[in-house]
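*Asks:* structure for the following, please:
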Amino acid sequence: MIRTALGLEQMRFHDLRHTAVSLLLALGVPPHVVREIVGHSDVKVTMTVYAHGNLDEKAAALTQLSTALTGALLSPVAVNEGQEDRS
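*Replies:* Below is the predicted model:
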């Protein structure tokens, strides 16, 4: 058997599928594309069963939120001094 030859006796085929889906999501593949690859009927299944945020991702997300809340992000509206309101 292939699993035995590779030393993966305890691993099931479904474990490999789960790992592949989790890695695709971690690599930034859009969830709807991963859903199509694995054949889930709904992207909710893909995201609730397979998407696991790791500690680094959570820390990065909270850092982004902190940066946004402290006003360090540039305003999405460009404002030029001396320009009159033309509404």
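*Asks:* going forward, measure contacts and count neighbours with C-alpha atoms only.
*Replies:* Noted.
*Asks:* residues near Val34, how many?
*Replies:* A total of 20 residues lie near Val34 under the criterion other CA atoms under 10 Å.
*Asks:* I'd like the distance between Asp15 and Leu24.
*Replies:* Using CA to CA, to the nearest Å, we find Asp15 at a distance of 14 Å from Leu24.
*Asks:* compare with the first, here's sequence two:
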Amino acid sequence: MNDNDHELPREAIAALERGSKIEAIKCVRVTRGVGLKDAKEIVEQFLEQLPRLQQRMTSANIEIVRGKLGWFVLAAMLAVLAHYFLTG
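*Replies:* Alright, predicted model coming up:
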């Protein structure tokens, strides 16, 4: 890997901030024309150098999971209510 490997495209950094490591890897693959393994290594090395970004990425992933969990709980509650009223 060369010296340019320590910099990522803005789109890849934005993807990491949103919690999407896969999207960042895809962006690096397209931008640099490297394979999956090399792109993954580049992104992981970048994250190792910036623990704050890694922490933001983790926080973003937690928020995504919380949001999905909230929708799941709401759907489960609606299903229970529907069952209660329909079987009565």
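*Asks:* TM-score for these two?
*Replies:* Here the TM-score for the pair of chains, by TM-score structural alignment, normalised by the length of structure 1, is 0.47; 66 aligned residues with a CA RMSD of 3.6 Å.
*Asks:* related to what we said a few turns ago, which of Asp15 and Leu24 of structure 1 has more residues huddled nearby?
*Replies:* Legend: neighbour count by other CA under 10 Å for Asp15 of structure 1 and Leu24, higher for Leu24 (17 against 11).
*Asks:* and the more buried one, how far from Pro31 of structure 1?
*Replies:* Relative to Pro31 of structure 1, and taking CA to CA, Leu24 of structure 1 is found at 9 Å.
*Asks:* ditto for Val45 of structure 1
*Replies:* 10 Å.
*Asks:* can you give me the helices for structure 2?
*Replies:* Using DSSP state H, the helices found in structure 2 span residues 10-17, 21-32, 36-49, 51-87.
*Asks:* now these in JSON lines, with mean neighbour count?
*Replies:* Listed next are these as JSON lines, based on neighbours: other CA atoms under 10 Å:
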{"stretch": "helix 10-17", "mean neighbour count": "19"}
{"stretch": "helix 21-32", "mean neighbour count": "18"}
{"stretch": "helix 36-49", "mean neighbour count": "16"}
{"stretch": "helix 51-87", "mean neighbour count": "13"}
